[in-house]
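**Student:** Have a look at this prediction, sequence included:
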Amino acid sequence: MHVHVLQHVAFEGLGCIEAWLESKQAVVTFTRFFESATLPELKHIDFIIVLGGPMSVNDEDQFPWLVDEKQFIAKAIRKNKIVLGICLGSQLIASTLGCKVYPNREKEIGWFPVYSLHKRLDALIFPGSFDAFHWHGETFDLPTDAVLLASSAACRHQVFQIGPRILGIQFHLETTPESVAAMIDHCRHELLPQRFVQTEQQLLSAPLAKYKDINTSMVRVLEYLLIPACTHP
């Protein structure tokens, strides 16, 4: 399996996904836009992982590579590649498919509950409800043909699926204590008092059991996307 990762900033990496890729003996390549915007040919790539980042999908003037990235994601979707978008990555999928991305009514930063809306998939990927780690201020219109799988009190469009191979997730299941600390170091200015914005102390005081739970869900998501299309629920 050849997995290509689209990484937007150095401090938002693969987290627990890295260990899963190693367990699958996957060939892993990267486009790190903060170093080079060179994108590969899709011919031999099976799986695209689009990571998060503090920029907006609408910031094309500031980050011109967003234009090429969206075209790359669109081409991957047309060629029936597996595409997983995390946070900014989910917004990029939505934007690629012609949907508007815009500020959510609430910023959501911290550990907050997510509620599954698709009971048939609960056992495969998400439990009925669970605490996830969030760090986002934008949301998006739901793409045509997308199925909404999960919501939260702060943001309705949290997880969507299109067909068996495209999944967008607004929150972070890949997060580790180290990645949370890195996000705080680089984005501390966003931790302003709001209803769904936790303090730095709250973010850092989460027990290791919370990370274990979300990382387990991340593996479920990845395994789910590898299920042959003909056997998907």
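**Tutor:** Thanks, I have the structure now.

**Student:** drop to CA atoms for contacts and neighbour counts, all remaining ones
**Tutor:** Noted.

**Student:** dump the residue contacts of the residue sitting nearest the centre point of the chain.
**Tutor:** Centroid check for the chain by C-alpha atoms, centre = their mean gives residue 86 as the closest residue, at 0.7 Å. Counting by C-alpha atoms under 8 Å, 6 or more residues apart in numbering, residue 86 touches 49-52, 168-172.

**Student:** ditto for residue 73
**Tutor:** 83, 93, 96.

**Student:** How about the secondary structure of the second one?
**Tutor:** Following DSSP: H, G, I helix; E, B strand; the rest coil, we place residue 93 in the helix state.

**Student:** residue boundaries of the strands in this structure?
**Tutor:** Assigned strands in the chain, in chain order: 2-7, 27-32, 47-50, 82-86, 101-116, 129-140, 147-151, 159-162, 166-169 (criterion: DSSP state E).

**Student:** Columns neighbour count and distance to residue 133 on top of the contacts of residue 86, output as a markdown table?
**Tutor:** As requested, the contacts of residue 86 are arranged in a markdown table below (neighbours: other C-alpha atoms under 10 Å; distance: C-alpha to C-alpha, whole Å):
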| residue | neighbour count | distance to residue 133 |
| --- | --- | --- |
| 49 | 21 | 18 |
| 50 | 27 | 17 |
| 51 | 23 | 14 |
| 52 | 27 | 13 |
| 168 | 27 | 15 |
| 169 | 22 | 11 |
| 170 | 27 | 10 |
| 171 | 26 | 6 |
| 172 | 22 | 5 |
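
**Student:** Second structure follows, compare the two:
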Amino acid sequence: MTKTALIVRHVPREGAAGFLAPIEAAGYSIERIDVANPAFEAVDLCAPDLLIMMGGPMGVYETDIHPWIPLQIKKLAARLEKDRPTLGVCLGSQMIAAALGAPVYQGHTFELGFAPLELTAAGKGSPVKHLRGVRVLHWHSDTFDLPDNVELLASTQHYRHQAFRRGANVLALQCHAEMGEDPRFEDWLTHFWADLDSATQCPNALREDHDIYGPAAVTAGRVMIGEWLAGLNA
């Protein structure tokens, strides 16, 4: 039987991008659902063989503005209780942290741009090792406490909790190793212009870094995801 993968998009401009190739190569049939779609309320997040939750500009704590957030966290917690294979990117990683009982909150600075990760000993023995020495895209100002019973895999100079895993099946990435070749990056620059102001970043400099560092980041990200998928305990 064909394995199924569901990509949850919090905004349409943040999709799986470079991660699509290794997911498809691993034999998954991919479906997508936007949280703005009324059908999202009825979606069973425990059902797909693989769940991928992408990023978004909202905070996990903004439940008054985004009433779907508590429902998503509740559904996600049920999936994690079953140890079903789950990948979270940026907001998706924060969702995983929240579903595992850890607080998510505004950080002390806006981390935006291409920068390397500092891997922990556990990170060097995980699929995240493929990001070692690679400048990957960071675009967030929220962070989280590390949940119980997980391994911290990577940090940066600004935020200690950048990537973690729980066993073989749950991987949370604060960075965007899927971005570097997707034309939607230009949409990020124009739509999220307020983020650039907050981070005092120049869009032209980011475009240049995207051209220089993006392809290597995507290549490393694809190898990372491919290795993670191969090691799942389905």
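**Tutor:** Now that the structure is in, tell me what you want to look at. Note that the structure is a prediction, hence the values are computed from the model and not measured.

**Student:** before we move on, back to that, what is the aligned counterpart of the residue nearest to the centre of structure 1 in structure 2?
**Tutor:** Using TM-score structural alignment, the partner of residue 86 of structure 1 in structure 2 is residue 89.

**Student:** Grab the longest helix from structure 2 for me.
**Tutor:** The single longest helix within structure 2, with elements called by DSSP state H, is helix 203-230.

**Student:** Save the strands of structure 1 as a markdown table, and put in distance to residue 64 of structure 1 too.
**Tutor:** As requested, the strands of structure 1 are arranged in a markdown table below (distance: least, C-alpha to C-alpha, whole Å):
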| stretch | distance to residue 64 of structure 1 |
| --- | --- |
| strand 2-7 | 15 |
| strand 27-32 | 14 |
| strand 47-50 | 17 |
| strand 82-86 | 20 |
| strand 101-116 | 17 |
| strand 129-140 | 20 |
| strand 147-151 | 30 |
| strand 159-162 | 27 |
| strand 166-169 | 23 |
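
**Student:** ok, now which ones touch the nearest residue to residue 31 of structure 2 once chain neighbours are set aside?
**Tutor:** Residue nearest to residue 31 of structure 2 in three dimensions, not counting chain neighbours: residue 6, with 4.9 Å by C-alpha to C-alpha, 6 or more residues apart in numbering. Applying C-alpha under 8 Å, 6+ apart to residue 6 of structure 2 gives the contacts 30-33, 48, 50-52.

**Student:** Just tell me what residue 6 of structure 2 corresponds to in structure 1.
**Tutor:** By TM-score structural alignment, residue 6 of structure 2 lines up with residue 4.

**Student:** coming back round to it: now list the buried members of the contacts of residue 6 of structure 2.
**Tutor:** Among the contacts of residue 6 of structure 2, the ones that count as buried by 16 or more other C-alpha atoms under 10 Å are 30, 33, 48, 50-52.

**Student:** What about the counterpart of residue 145 of structure 1 in structure 2, how many residues nearby?
**Tutor:** Taking TM-score structural alignment, the alignment pairs residue 145 of structure 1 with residue 149 from structure 2. Neighbour count for residue 149 of structure 2, taken as other C-alpha atoms under 10 Å: 10.

**Student:** you'd agree residue 149 of structure 2 is up against residue 166?
**Tutor:** Yes. Counting by C-alpha atoms under 8 Å, residue 166 is a contact partner of residue 149 of structure 2 at 6.8 Å.

**Student:** And residue 5 of structure 1, how far from residue 150 of structure 1?
**Tutor:** 24 Å (C-alpha to C-alpha, to the nearest Å).

**Student:** swap in residue 161 of structure 1?
**Tutor:** For residue 161 of structure 1, the distance to residue 150 of structure 1 - C-alpha to C-alpha - is 10 Å.
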